[in-house]
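Undergrad: Just to be clear, the model below is a prediction. Sequence and coordinates:
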Amino acid sequence: MSFLDHLEELRWHLIRATMSILIVATAAFIAKDFIFDVILFGPKKVDFFTYRLFCELSQSLGQGNSLCIDEMPFRIQSRTMSGQFSAHLWTSITAGFIIAFPYILFEFWRFISPGLKKKERKNARGFIFIASLLFFTGVLFGYYIVTPLSINFLGNYTVSNEVFNDFDLSSYISLLRASVLSSGLIFELPILIYFLTKIGIVTPQFLKSNRKFAIVLVLILSAVITPPDIASQIIVTIPILILYEVSIFISKVVYKRQQKELQNV
C-alpha cells in the first residue's frame, strides 16, 4: 500500500472509532438521570461506597468514627445559561469514550496488525483485553479512590466560616473527569513500557537505574491528582509504584525474548 492508501485506511479506522464513541455517548445522553444522579453525584453523597468503607475501617481499627463522614458542606450550582446542557453533552461524550475504549483499541489494532510479523501478532494476542482491563481498573480506581478523596478534602476545606462552598457544576465535573481519565491512562503504563521496550527505547536496566527518579515523578503526579494531604497521596502512590514494578518485569521479559531471538539469528 502507498502512503496515501495507509492514510485512507487510517481515516476509516478513526471514523469507526469516532462513531462508536458517538453511539455510546447518545445512549449516555438519554440515560441522563442514571449518569448524573447515580454516577456523577454519587461521590457527593455521604453514603457513597468509599466513605462507608473508610468508616467501617476506622471502626474495625478501634478509631471510632474518625474516618466517618456525616455531611458534605457544599452545594453544586450552574451559573451560566448553557451550563447544564454543556455538562450533559460533554459528560455523555466522556462516557462514550470510556465505554467504547475496547473498540477504539480494536480499531487501532486492526490498523497496526497487518504491519506486524506473524509471531509478533501472536505474542500480542491479548493486547486489547489486557489494555482494556488496565484502563477500566484505573477508571474504577479514579472513581472510587481519587475522586472521593478529592471531593471530601476540597468540599470540607474552608479559609473562614464567612465563606460557604458553592461549586460550579463544570468545576465539579472537571474534577471527576480528570481524576477518572488520568487514572485510567496512568494504569496503561505497563502497556506503554511493553511497546517502548519492543522498539528499543527503554530497557529493564534503564527502568531499574532510574527507579528513584520514577518515585519522585510518581509522588509529584500523586500530589497533582489528589488533595494535598499525606494519606491521600500515599493511597494513590502505592498502586502507581506497583504498576512501575510490573512494568519493569514486563520490560525484562520482552528484552530477554528479543535477546534470545537475536542469538538464534
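TA: That came through, no problem. Numbering: from 1, shown residues only.
Undergrad: drop to CA atoms for contacts and neighbour counts, all remaining ones
TA: OK.
Undergrad: any chance you could map the helices in the stretch 101-250 of the chain?
TA: In the stretch 101-250 of the chain, the segments counted as helices under DSSP state H, counting those that start in this stretch are 101-112, 118-123, 127-141, 147-156, 169-186, 189-198, 204-209, 211-225, 230-264.
Undergrad: Where does the residue nearest to residue 167 when sequence neighbours are not counted sit: helix, strand or coil?
TA: Closest residue to residue 167 apart from its sequence neighbours, by Cα to Cα, 6 or more residues apart in numbering: residue 76 at 4.9 Å. When classified by DSSP: H, G, I helix; E, B strand; the rest coil, residue 76 comes out as strand.
Undergrad: ok, second structure coming up, stack it against the first:
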Amino acid sequence: MRSESKPADPAQEESFISHLVELRDRLVKSLIVVLVLFGVCFYFSGDIMKLLSQPLYQSLPAGQKPIFTDQAGAFFTLTKVAFLAALLLSLPWVLYQAWAFVAPGLYEHEKKFALPLIVSSVFFLVVGISFAYFFVLPAAYKFFYAFAADTGADVMQDLQKYWDFTLAIFFGFGLTFEVPVVEMLLVKLGMVTTQQLREARRYVVVGAFVVAAVLTPPDVLSQFMLAVPLCLLYELGIVLAGFISVRSRAPEAPTEAGADTASGGSPGGSA
C-alpha cells in the first residue's frame, strides 16, 4: 500500500515565498543603485582615472605620458574604472540591503555582533585599498622605473596594463586586510581560540608570503609589501579576537551562578 505524502503547510509555503519576494526586491534595489552610480562614474571616468593613476604619473620621466596600444583600450579601461568606482560607492547601500534582509531572523546577541562585523569589514577593505594606492603603487613603479633607467631604454606605459596591475593590487590588499575580521568571526563562532591563533604564528608567516605571491603581480616588492602587513594584521586580529573572547565569557558567570542557586533552592523557599 503506497504511503500518502504529507501535504505542505500553507503557512510555511507562504512564508518561503514572501522571503523570496523580499530577496528579489533587495537585489533589485541594490542593482538599481549600482547601475545609477555606474552611469555617474562613467560620465566622470576620465577624472577618476586621472586621480587613481597619480602613482603612475608621478613615476614617469618628465614629459612622458602613458599610452593606449589599441583603439578600444580607452573605452574598456574607462568602463572598468567606472565599474570599480560604482561598486565601492554602492557597497554601503548593498550591505545595508543584505543586513535588512537577514536582520529579522537574527537573535539580539547576533545583531549586536553582525553590525560591527559589517562596519569593520568595510573599514578594513577601504584601509587595504588606500594602503595599496598611497604606498604600494608609488613604491612599485619607482622600483620598476629605476631598473629601466639603468638600461638606458624608455618605458612606454600602457594605461590598460596599468589598470590590470592596479586592480590586482587593490584586490589583493583589500582582501587580505580582512584577516582581522575573519579571526574575530572564527573566535566568536567558537571554531578557534586565541591561543590556537597564537600557536599558528609560524605557519601564518610562511602562508603570508605564499598568499602574497598568488594575489599580487609577480614582483618581489609588491609581494613583500603585502606579506609584512598581512603578518601584522594577523597579530591585530589576535588582539581584537581576545577582546571578543573576554566579552563572550563575561555573561557566563551570572548564568552559572543562577543555575547553581536554582539547583540548590532559593534561600527563602520552602523546604
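TA: Structure received. Computed from a prediction, not measured in an experiment: that's the story for all the values here.
Undergrad: how about the residue nearest to residue 167 of the first structure, what's its match in the second structure?
TA: Residue 76 of the first structure maps onto residue 66 in the second structure when the alignment is built from TM-score structural alignment.
Undergrad: I'd guessed its match sits against residue 155; true?
TA: No - the criterion here is Cα atoms under 8 Å, and residue 66 of the second structure misses it with residue 155 at 9.3 Å.
Undergrad: For stretch 11-28 of the first structure, give me the average deviation versus the second structure.
TA: Following superposition, stretch 11-28 of the first structure is found to deviate from the second structure by 2.3 Å on average (mean Cα distance after the TM-score superposition for the first structure).
Undergrad: give me the stretch of the second structure that that stretch matches.
TA: Going by TM-score structural alignment: stretch 11-28 of the first structure matches residues 24-41.
Undergrad: Any buried residues in that stretch, and which?
TA: Neighbour-count burial for stretch 24-41 of the second structure flags 26, 30, 33-34, 37-39, 41 (criterion: 16 or more other Cα atoms under 10 Å).
Undergrad: Any chance of TSV for those, columns distance to residue 184 of the second structure and secondary structure?
TA: Formatted as TSV, the buried residues of stretch 24-41 of the second structure follow (distance: Cα to Cα, whole Å; DSSP: H, G, I helix; E, B strand; the rest coil):
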residue	distance to residue 184 of the second structure	secondary structure
26	28	helix
30	27	helix
33	31	helix
34	30	helix
37	32	helix
38	33	helix
39	37	helix
41	34	helix
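Undergrad: Now tabulate those residues in TSV and tack on distance to residue 233 of the second structure.
TA: Compiled in TSV, those are given as follows (distance: Cα to Cα, whole Å):
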residue	distance to residue 233 of the second structure
26	33
30	31
33	32
34	31
37	32
38	32
39	36
41	32
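Undergrad: now, among those, which is nearest to residue 189 of the second structure?
TA: residue 26 (27.1 Å; Cα to Cα).
Undergrad: do you know how far the nearest residue to residue 221 of the second structure once chain neighbours are set aside is from residue 219 of the second structure?
TA: Computed as Cα to Cα, 6+ apart, the closest residue to residue 221 of the second structure that is not its neighbour in sequence is residue 140, at 6.5 Å. Look at residue 140 of the second structure and residue 219 of the second structure: by Cα to Cα, to the nearest Å, they are 9 Å apart.
Undergrad: Compare these two and say which is more crowded by neighbours.
TA: Each of residue 140 of the second structure and residue 219 has its neighbours counted (other Cα atoms under 10 Å); residue 140 has more, 20 against 12.
Undergrad: Could you give the number of residues near residue 244 of the first structure?
TA: 22.
Undergrad: Provide a list of residues in contact with it.
TA: Counting by Cα atoms under 8 Å, 6 or more residues apart in numbering, residue 244 of the first structure makes contact with 189-190.
Undergrad: give me that answer again for 7 Å
TA: Neighbouring residues of residue 244 of the first structure by Cα atoms under 7 Å, 6 or more residues apart in numbering: there are none.
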